[in-house]
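Asks: model this:
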Amino acid sequence: MKPLSGLRILEFDGLGPVTFAGMVLADLGADVLRLTRSAAAGAPTFTDVGGEVLHRARPAVAVDLKDASDLARVHELIASADALIEGFRPGVMERLGLGPEVCAARNPRLVFGRVTGWGQTGPMARQVGHDLNYIALSGALSMMGEPDRPPRPPLNLVGDYGGGAMLLVTGVLAALLEARTTGRGRTVDAAMTDGSALLTSLFHALGARGLWSETRGGNLLDGGAPFYRCYTCRDGRFVAVGALEPQFYAALLAGLEVPAAEAPQFDLAGWGGLHARFAAVFATRDRDDWTAHFAGTDACVTPVLTLSEAPRHPHNAARGTFVEQGVVQPGPAPRFGEEAPTPAPQPAPLSLDEAVTRWT
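Replies: This is a model prediction of the structure:
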């Protein structure tokens, strides 16, 4: 039995955060139905994007939301659902006759989860954009990358997934807990600008104390510190160094054979010289040599693994962090016990009638 077993969640198919949130909720045991655009609706589904990984554990149900009969059947599903998640631009669900007020009238305990870039309100709410735009506006992007180059996109992890999907999941679960007590659902407005801004909380706190500069690459956690950054090894691969605490830094210096008296940790004026010195030392050995060299120490030195290497690492293999199910993919997280959870595969599609029968 998984933690969310028994919960019914209706996912309106989309890209980015909604798809990831649907996967997480399904991995946790919720019965998720993913409503996709039918051929009659005149638009393709997003199956090729999410594939068998992001669309695992829940069936696709093809619908034409402009067809009165299909729309009526979707209303039946809403009446039986605990939550609904969607990522359309503001106003789209309302135009389809599926806005929060209409759904609440049909099912007062329904939690209506919405995730967008700019949020449901504000002067930019209806403007188009993507992950990069949202994290640019929140201030998060300004801290990424080298100081003498434009900010570097951190994939779509900060906006779509961290600030969007994960906060959508958090908001939906919080509202579901409340609905159990009150019998009333809520509308969850998860905006990627809000969420990615929330992720920068530490840096606002540090800045208020004069401990964070807006000069990118000059701070403790943005690659400015020589003991918290990545280095290139002889073979062109990389190691990550995270020796923040003094005792860990001492272990790093010992492993690099750099005298402590020549490398004071928090002499910011000397960080540039230490960067160069550490880089020269790391360039003398291959990545895996350094990995073996620092194994068992407190220097906080780890190899930077590629996507194909990560599943084979002994730690990940021992924990079952990755699974092979059609393709190699990350397993569900977090865990609720010692056994590694196995994701359910992507099931066969359901017809709309079959979906309604399933929930009635």
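Asks: only C-alpha atoms for contact and neighbour calcs from this point on.
Replies: Fine.
Asks: how many other residues sit next to residue 137?
Replies: 16 (other CA atoms under 10 Å).
Asks: just residue 224 next, same as before
Replies: Per other CA under 10 Å, the neighbour tally for residue 224 reads 20.
Asks: alongside the first, I'd like the structure of this one:
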Amino acid sequence: MTHTAPSRGPLRGLRVVEIAALGSAPFAAMMLADAGAEVLRINRPGQNTKGAGILGRGRAGELSLDLKDLHGRDRALDAIEHADVLVEGFRPGVMERLGLGPDICLGRNPALIYARMTGWGQEGPLANTAGHDINYLALTGALRSITRQGEVPVPPLNLVGDYGGGGMLLVTGILAALYERVTSNVGQVVDAAMIDGTSLLMSGIWNRKSTGNWSSEPGTNSIDSGSHFYNVYRTADDAFMAVGSIEPQFYQRLLRGLGLADADLPAQQDRAQWPAMKDRFASIFRTKTREEWTVVFAELDACVSPVLTLDEAVTDPHMQSRSTLLREDRVEPAPAPRYSRTPGAANGGESKPAETLMTQWASATCATAATTRTGQH
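Replies: Alright, predicted model coming up:
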């Protein structure tokens, strides 16, 4: 994996048109670019890809168009005609009003994968309502589930809806549609909604609930801060340690690190004793600093880790050994996942003028069509 060298990623040769938006859609386009796709970003007048920061990295080219203008729309269609994928993140109906809806784009390019990213989905009572990550989590039950008992729900940044249940879900849909197109030679619309993706990410919790292993009272379950063996504890230096000692063997090692004898304690799964055990663990963790606890648990393999800040994550030995965070002009996450033969790149070489890129795409389309015609005779 490289930072600025041209990408040899598995999506090399894939042509993507991205209509500039916020959050999830550019994140999806970034992931495609990291994996080698040629992404042409269409910006609004006065906008540029640099303004998107890390989410705008790796674009092969950019074009500034007023899509409300007939000329701008036609130029966009010229690019879409030769693309494999279109990525857009507007509210339902916006692309249709611009004259760039699925019917028009697929009419121009029947093999196009038309990828749509919204919060509420293309249909439903809230489809045209404004919203952000926190709103989508609220409606799906996810936000209420991420709560300590008796406390106010804490927004998990915008990781769940925008990125995990949004952009990543969109990429999954795009790749699935591309795979299907191999046999059908026909494109389709991918409707990715953050409420759908967030609900999908909650599959494990829904499974626990369906089997009677999940309480509707937040903060009383084994992995939602209800238990003493899956929790976060404050240390003597006001830092934190993360404990995830779920399995019995890890729990025994946790007790050893804390200097506790199992024979003197209630059973690990005795829920009635969890509150008292959390208090006991909290008192013990306050006796040492985070660094001291890190040393204690370094050799125990008990699923206990120091809670790092973003700045500390940059210098963590394990993170550095894998180059998980890249450092040049800025700190940014490396492309993921990693490929053994076809590594991706965070910034896959210099971008090209949009006209050059579009000409190359058109030539490639013509060459493919000629090959197809030849193969049919």
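Asks: for residue 127 of the first structure, which non-adjacent residue is closest in space?
Replies: Nearest residue to residue 127 of the first structure in three dimensions, chain neighbours excluded: residue 118, at 7.9 Å (CA to CA, 6 or more residues apart in numbering).
Asks: now do the strands in the stretch 51-200 of the second structure.
Replies: Listed in chain order, the strands of the stretch 51-200 of the second structure (DSSP state E, counting those that start in this stretch) span 61-64, 85-88, 113-118, 188-193.
Asks: now the last one: which residue numbers in the first structure?
Replies: Read that as strand 188-193 of the second structure. Aligned using TM-score structural alignment, strand 188-193 of the second structure spans residues 186-191 in the first structure.
Asks: hmm, who's touching that stretch?
Replies: 100, 109-120, 163-164, 167-168, 171-172, 175, 179 (CA atoms under 8 Å, 6 or more residues apart in numbering).
Asks: where along the stretch 251-360 of the first structure do the strands fall?
Replies: Under DSSP E, counting those that start in this stretch, the stretch 251-360 of the first structure gives strands at 301-303, 322-325, 327-330.
Asks: go through the first structure and flag its longest helix.
Replies: For the first structure, the longest helix by residue count, based on DSSP state H, is helix 166-182.
Asks: mind giving me the packing neighbours of that one?
Replies: Under the contact criterion of 3 or more CA pairs under 8 Å, 6 or more residues apart in numbering; DSSP states H and E, helix 166-182 of the first structure touches helix 17-27, strand 111-116, strand 187-191.
Asks: what's the mean gap between the first one and the aligned bit of the second structure?
Replies: Between helix 17-27 of the first structure and the aligned residues of the second structure, the post-superposition mean distance stands at 0.6 Å (mean CA distance after the TM-score superposition for the first structure).
Asks: and what of the last one?
Replies: If you overlay the two and look at strand 187-191 of the first structure, the average distance to its match in the second structure is 0.5 Å (mean CA distance after the TM-score superposition for the first structure).
Asks: run the angle between that strand and helix 166-182 for me.
Replies: Orientation check (axes from the mean of the first three to the mean of the last three CA atoms, to 10 degrees): strand 187-191 of the first structure against helix 166-182 gives 170 degrees.
Asks: and the strands of the stretch 251-360 of the first structure: which comes nearest residue 127 of the first structure?
Replies: With CA to CA as the criterion, residue 127 of the first structure lies closest to strand 327-330 of those, at 33.4 Å.
Asks: turn the strands of the stretch 51-200 of the second structure into CSV, including distance to residue 143 of the second structure and mean neighbour count.
Replies: Below are those laid out as CSV (distance: least, CA to CA, whole Å; neighbours: other CA atoms under 10 Å):
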stretch, distance to residue 143 of the second structure, mean neighbour count
strand 61-64, 37, 21
strand 85-88, 26, 26
strand 113-118, 19, 26
strand 188-193, 17, 21
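Asks: look up how far residue 174 of the second structure lies from the aligned partner of residue 30 of the first structure in the second structure.
Replies: Using TM-score structural alignment, the equivalent of residue 30 of the first structure in the second structure is residue 37. When distance is defined by CA to CA, to the nearest Å, residue 37 of the second structure is 12 Å away from residue 174 of the second structure.
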